[in-house]
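Peer 1: Got a predicted structure plus its sequence, pasted below:
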Amino acid sequence: MPDQSNFLCPSCQLPLKETRTAHGFFWSCETCGGRAVTIELLRRTFTPECINPLWLHALRGEGTRGRPCPECRKPMLAVTLSTNAPVDVDVCQHCHFVWFDAGEADALKPRPMPPAEPELPQKARELLAMEEIKRIADEARGSDFDSEPPDEWWKYIAGFFGMPVEYDAPAQERQPWITWLLAAAMVAASLFGLPHLGEIVEQFSLIPAQETRLHGLTFATSFFLHAGLIHLIGYTYFLLVFGDNVEDFLGRFRYLGLIAVAAFVGDLAHIAADPQSQTPCVGASGGIAGVIVFYALEFPRVRLGFLMRWGLIWLRWIRFPAWFALVLWILFQLIGAWEQKAGISSVSAFAHLGGAVVGFVMWLVWRTKNDEARTSNVEEMTKSE
């Protein structure tokens, strides 16, 4: 940009004052009201029909030499502004300046303003703001393979023992009472049976070769019993971490139905894998698997953190999206199913896979219904704005 202190009015020979506009700068004389404007600014401000003929006349030299240019002081060319406006303006072919005396620019036609974008409804603006906040928070936490540690202290303990932790858990609108009650019942039943675990398991566990004993009641009782504290803590943790969000999404009755059907189908899959087995089976395998699959499918972008360590040396936190963790989990279950069939595993991977199928099917059904409900709500909110 040239030094504006050198810009002089062609008529008054006084310094021009710089003025800023939305499209750029021009220089005006406070005495006579004239102004010097670059051809580039004119093209951004006024229609081509006004400016192109003016510049074409100047390029062809169709005019008479007259007053000096405000910048280079060479004689400018006086040309006709347009056929519709018989006004002569001064143009400097070297500096691309056009000099307008007071009132001459009024004959130019401004470019039409672009149409204003329709304003988003308040709810949509809030959602966009929340997504931006989430994006900023993700950036602050670092990359997925060298993440910042979680904020809550208890997640360090869970991560130390190999448990996944939520980095950005979905917001909840209600308390997960069913999840809490089921977890409490599992803990109470398992702790009650620990002193006499062998007898309790023998009486209330699910045995594939005796699936109808106690009139089929063992399909339910085996859900609440566990083979030890580690077994109990693991399933209770997964239920509490993932079940609360699934319950909040589905509602209490549908959530309870998901767990019940997933547990039942998981037990059937376990029986089908070895119908003649006399080995007792306890644990909430199928029900928890259904919850895990539903969670990962409904909240696929939630980041799950894992603490990578060697012995007691803490290395780093890494994060995976829930959908990727689900893929890994399914691969492990397929390997576990092969080991179960080969008789080298005491974990019922078939129960996990049976519950996972139920979680997938129910997600397909209830996802569609909730999408329709959300679409209807958005349409109503849009109409009310």
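Peer 2: Perfect, thanks for sending it.
Peer 1: can we go C-alpha only for contacts and neighbour counts from here?
Peer 2: Will do.
Peer 1: And the strands in the stretch 201-350 of the chain?
Peer 2: Applying DSSP state E, counting those that start in this stretch to the stretch 201-350 of the chain gives strands spanning 303-310, 313-321.
Peer 1: Give me the most central residue, the chain.
Peer 2: With distances taken as Cα atoms, centre = their mean, residue 131 lies nearest the centre of the chain, 5.6 Å away.
Peer 1: Name the stretch among the strands of the stretch 201-350 of the chain that sits most buried.
Peer 2: Ranked by mean neighbour count under mean count of other Cα atoms under 10 Å, the strands of the stretch 201-350 of the chain are led by strand 303-310, which reaches a mean of 20.
Peer 1: Summarise which helices and strands it is packed against.
Peer 2: Secondary-structure packing of strand 303-310 (3 or more Cα pairs under 8 Å, 6 or more residues apart in numbering; DSSP states H and E): helix 154-160, strand 165-166, strand 313-321, helix 322-342.
Peer 1: Pick the most buried one from these.
Peer 2: In terms of average neighbour count - mean count of other Cα under 10 Å - the standout among the helices and strands packed on strand 303-310 is strand 165-166, at a mean of 21.
Peer 1: what sits up against the helix or strand just after it?
Peer 2: Going down the chain from strand 165-166, the next helix or strand is helix 177-193, by DSSP states H and E. By Cα atoms under 8 Å, 6 or more residues apart in numbering, the surrounding residues in contact with helix 177-193 are 200, 223-226, 228, 232, 236, 239-240, 243-244, 247, 252, 256.
Peer 1: do stretch 206-220 as well
Peer 2: Applying Cα under 8 Å, 6+ apart, the contact partners of stretch 206-220 are 204-205, 222, 264, 267, 270-271, 274-282.
Peer 1: The same query, at a cut-off of 7 Å, please.
Peer 2: 204-205, 222, 264, 271, 275-282 (Cα atoms under 7 Å, 6 or more residues apart in numbering).
Peer 1: want to compare, so here's the second one:
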Amino acid sequence: MVIPVHDVNPARRTPVVTYALIAVNVFVFLFMPGLSGSVAGDSTLAQTCHLHAFLEHYAAVPRELIHDQLPRLVPTGDVRDGGCVLAPPGYEKSPQLSVFTAMFLHGGWLHLLGNMLFLLIFGNNIEDRMGHVRFALFYVACGYAASYGFALLNAESADPLIGASGAIAGVLGAYLVLYPKARVWVLVPFLIFLPLRLPAWLVLGFWFVLQAVYSSGEGVSDAGTVAYAAHIVGFLAGMLLAWPLKPGTPPPPEPRGLLFGRRARPRHTW
């Protein structure tokens, strides 16, 4: 898996929505229950039960999205007899609204930082092309498409679905459509982290192929805990929504200097 660190595609205006999304995601994560345990690696049973109750309330659950029906018993956050207490939900939950709240919840630091890195690198150009308001609506629409797409494929699943990955996958899909020739600096793990500058179509195309492979359960041990199918749906939704903007999108600047780890030879024009 390559790690993007920067793209050679400057934006014309400050991506205030992208920055705001990153800030809200970090803020919400810092106040999620069980965070101290996730950092230290020693979550207590009480922290785990509290986290499960929080996710049951605010995360998107495929079975609830498809059947629009809450479970009879949910975790309360309390501990009794060495386990989490279950009771009828003492709150009203909208499965449709839970898709939105779930976009700002993450399961750990790596989950959060990985998502925010991709959003920071690729989100600014999509926001620049769409405008602030349209980009915000686009981001939410891709998140909803990803969540409901995953739910349709896993209609009986009661596992909570959290994270901004589906919405960010939509941003990646839009970037592939609008800026396929933009250069992206990436780190490739090959004995050491090798820096390369590659075209966006190669970086994002490779990412999409990996999601498809992982969604089939091949080549990864956590296929059951990561919603790779949601990434695929979000990516395709982003491509479709961005396609009408492609004709009027200016090309990225031609990169100069280092190319694929070596200095590019100067070109002479006549």
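Peer 2: It's in. Predicted model, so just to flag it, every value in this text is computed and none were measured.
Peer 1: and the strands of the stretch 201-350 of structure 1 as TSV, adding distance to residue 365 of structure 1?
Peer 2: Below are these laid out as TSV (distance: least, Cα to Cα, whole Å):
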stretch	distance to residue 365 of structure 1
strand 303-310	25
strand 313-321	23
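Peer 1: and residue 155 of structure 2, how many neighbours?
Peer 2: By the criterion of other Cα atoms under 10 Å, residue 155 of structure 2 has 17 neighbours.
Peer 1: Could I get the contacting residues of it?
Peer 2: Residue 155 of structure 2 neighbours (Cα under 7 Å, 6+ apart): 62-63, 66.
Peer 1: Among the contacts of helix 177-193 of structure 1, which lie within helices?
Peer 2: Among the contacts of helix 177-193 of structure 1, the members falling in helices (DSSP state H) are 200, 223-224, 232, 236, 239-240, 243-244, 247, 252, 256.
Peer 1: for residue 49 of structure 1, helix, strand, or coil?
Peer 2: helix (DSSP: H, G, I helix; E, B strand; the rest coil).
Peer 1: That one -> structure 2?
Peer 2: Alignment note: residue 49 of structure 1 maps to a gap in structure 2; criterion TM-score structural alignment.
Peer 1: And residue 321 of structure 1, what's its match in structure 2?
Peer 2: Matched by TM-score structural alignment, residue 321 of structure 1 corresponds to residue 199 in structure 2.
Peer 1: what angle separates whatever helix or strand residue 371 of structure 1 lives in from helix 322-342?
Peer 2: Per DSSP H and E: residue 371 of structure 1 is located in helix 349-384. For helix 349-384 of structure 1 against helix 322-342, the angle by axes from the mean of the first three to the mean of the last three Cα atoms, to 10 degrees is 160 degrees.
Peer 1: what packs against helix 349-384 of structure 1?
Peer 2: Judged by 3 or more Cα pairs under 7 Å, 6 or more residues apart in numbering; DSSP states H and E, helix 349-384 of structure 1 is in contact with helix 252-273, helix 285-298, helix 322-342.
Peer 1: if we can go back for a sec, considering the contacts of stretch 206-220 of structure 1, which possesses the most neighbours?
Peer 2: In those, the most neighbours by other Cα under 10 Å go to residue 281, 28 neighbours.
Peer 1: Would you mind measuring from whatever residue of structure 2 lines up with residue 298 of structure 1 to residue 196 of structure 2?
Peer 2: Under the alignment (TM-score structural alignment), residue 298 of structure 1 pairs with residue 178 in structure 2. To residue 196 of structure 2, residue 178 of structure 2 is 22 Å away according to Cα to Cα, to the nearest Å.
Peer 1: counterpart of residue 220 of structure 1 in structure 2?
Peer 2: By TM-score structural alignment, residue 220 of structure 1 lines up with residue 100.
Peer 1: Quick check: that match vs residue 161 of structure 2, distance?
Peer 2: Where residue 161 of structure 2 is concerned, residue 100 of structure 2 sits at a distance of 11 Å (Cα to Cα).
Peer 1: Stretch 170-179 of structure 1 spans what distance, first to last residue?
Peer 2: End-to-end distance for stretch 170-179 of structure 1, by Cα to Cα: 16 Å.
Peer 1: buried ones in it?
Peer 2: Within stretch 170-179 of structure 1, the residues scored as buried using 16 or more other Cα atoms under 10 Å are 176, 178-179.
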